[in-house]
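Novice: dropping the sequence and predicted coords here.
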Amino acid sequence: ASENYKRGHGKRSKLKWDPDRDIVQALDLAFSKSISTVEPTGKRFLVAVDVSSSLSSVTHGSSISTVAVAAAMCLVRHTTTEPDAQIVVFSEGSVRPCAVSSDMTFMQVAAHLIQTPGGSTDCALPITWASENDKSVDVFIIFTNNQTFGRENPADTLKTYRQKIGLFSKLIVCGLIANSLSVADPEDRGMLDICGFDSQAVDVIRNFALDVI
């Protein structure tokens, strides 16, 4: 609702309006407060946002920008409900921790995610970073606009990580503007590709992390 209102026009209708700052802030506050109702999973998440390409594109299956989706997920996973969650941004050859805290607003989180794009997408990078830094991660969630073009296969990188750390870590890759995605190994029950993003995707991610699906 917040992102639709801030655009100042409907997705399909000709109706237009001037967004009011107070209303925008109220919507963002309502979103932040709603996060407190999210039930914890007890899992250690690493949420990685691909900044190698523009984050202004519209997410497939919705009317909001990819940065808005990524910001929302970062907020959901980095509140006190998931105290062990870590947020990173990545682009070709680089992974950087992203300073996100539970008292930040939606817009503040979005601002942290807007980076200068550059290089190609390598979805194996967050897993490699976790391995090199001895991070214990139960679930990797990767948000990207592109297929992966790195030298390492993310599925193989995850399997190597599992062996090193001694955990059956899971991988969820969200292709936010993709009609098709083939990063996860379809034969591995601990990997999942999600094309686009809608209101049901958060539940799918949570249930997958908890072995409900």
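Specialist: Now that the structure is in, tell me what you want to look at. Numbers count the residues shown, from 1 in each chain.

Novice: from here on, just use CA atoms for contacts and neighbour counts.
Specialist: Noted.

Novice: ranges for the helices of this protein?
Specialist: 2-7, 21-34, 66-77, 106-113, 125-132, 154-165, 201-209 (DSSP state H).

Novice: buried set for stretch 193-205?
Specialist: When neighbours are counted by 16 or more other C-alpha atoms under 10 Å, the buried residues of stretch 193-205 are found to be 193-197, 205.

Novice: end to end on that stretch, go ahead and measure it.
Specialist: Using C-alpha to C-alpha, to the nearest Å, the end-to-end distance of stretch 193-205 comes out at 10 Å.

Novice: quick one on the thing from earlier: closest to residue 47 out of the buried residues of stretch 193-205?
Specialist: When the buried residues of stretch 193-205 are ranked by distance to residue 47 (C-alpha to C-alpha), residue 205 comes first, at 11.7 Å.

Novice: which non-adjacent residue is nearest the closest one?
Specialist: residue 172 (7.5 Å; C-alpha to C-alpha, 6 or more residues apart in numbering).

Novice: any idea how many residues pack against the one you found?
Specialist: For residue 172, the neighbour count with other C-alpha atoms under 10 Å is 21.

Novice: how close does it get to residue 129?
Specialist: Separation of residue 172 from residue 129 (C-alpha to C-alpha): 16 Å.

Novice: ok, and here's another one to check against it:
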Amino acid sequence: MPMLYALRNKIEVDAFVIYTDSEIWAGAVHPVQALREYRKQTRIAAKLIVVGMISTGFSIADPTDAGMLDVVGFDAAVPAIIADFAR
């Protein structure tokens, strides 16, 4: 989980991008909770972009949080979308 790694290693991050096979999550902490903890401890309004390579009908990012974005699939437009959202 990149947010937990950044916390442990005191790395300041503005945006995390996770590429996934669209599994909802694995591990002890859900990505949304890890991001919230990162924000709380660092006071950085970090964003989370989750790129699901396939659709399973589930969202990993919190749709009520304006600092999180789910993307399904990948084409030539996705890098620009990620960059624009991160800005």
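Specialist: Here it is on my side, so go on. These numbers were taken from a predicted model, which means no experiment stands behind them.

Novice: quick one: what's aligned to residue 57 of structure 2 in structure 1?
Specialist: Under the alignment (TM-score structural alignment), residue 57 of structure 2 pairs with residue 180 in structure 1.

Novice: what about that match, neighbour count?
Specialist: Other residues within reach of residue 180 of structure 1, judged by other C-alpha under 10 Å, total 12.

Novice: trace residue 87 of structure 1 over to structure 2, please.
Specialist: Per TM-score structural alignment, there is no equivalent position to residue 87 of structure 1 in structure 2.

Novice: I'd guessed residue 87 of structure 1 sits against residue 50; true?
Specialist: No. Using C-alpha atoms under 8 Å as the test, residue 87 of structure 1 is too far from residue 50 to be in contact (11.3 Å).

Novice: those two: which is more packed in?
Specialist: Legend: neighbour count by other C-alpha under 10 Å for residue 87 of structure 1 and residue 50, higher for residue 50 (29 against 21).

Novice: separation between that one and residue 22 of structure 1?
Specialist: Going from residue 50 of structure 1 to residue 22 of structure 1 by C-alpha to C-alpha gives 31 Å.

Novice: next: residue 151 of structure 1.
Specialist: Counting by C-alpha to C-alpha - residue 151 of structure 1 and residue 22 of structure 1 are separated by 47 Å.

Novice: residue 201 of structure 1 - nearest residue in space that isn't next to it in sequence?
Specialist: Computed as C-alpha to C-alpha, 6+ apart, the closest residue to residue 201 of structure 1 that is not its neighbour in sequence is residue 194, at 7.9 Å.

Novice: list the residues that contact the one you found.
Specialist: Contacts here follow C-alpha atoms under 8 Å, 6 or more residues apart in numbering; on that basis residue 194 of structure 1 touches 172-175, 181, 201.

Novice: out of those residues, what pair is the most spread apart?
Specialist: The farthest-apart pair in the contacts of residue 194 of structure 1, when distances are taken by C-alpha to C-alpha, is 181 and 201, at 15.2 Å.

Novice: and residue 186 of structure 1, what does it touch?
Specialist: Residues in contact with residue 186 of structure 1 (C-alpha under 8 Å, 6+ apart) are residue 192.

Novice: again, only this time at 10 Å
Specialist: 155, 192-193 (C-alpha atoms under 10 Å, 6 or more residues apart in numbering).

Novice: turn the residues you listed into JSON lines, columns for distance to residue 134 of structure 1.
Specialist: Formatted as JSON lines, those follow (distance: C-alpha to C-alpha, whole Å):
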{"residue": "155", "distance to residue 134 of structure 1": "18"}
{"residue": "192", "distance to residue 134 of structure 1": "23"}
{"residue": "193", "distance to residue 134 of structure 1": "25"}
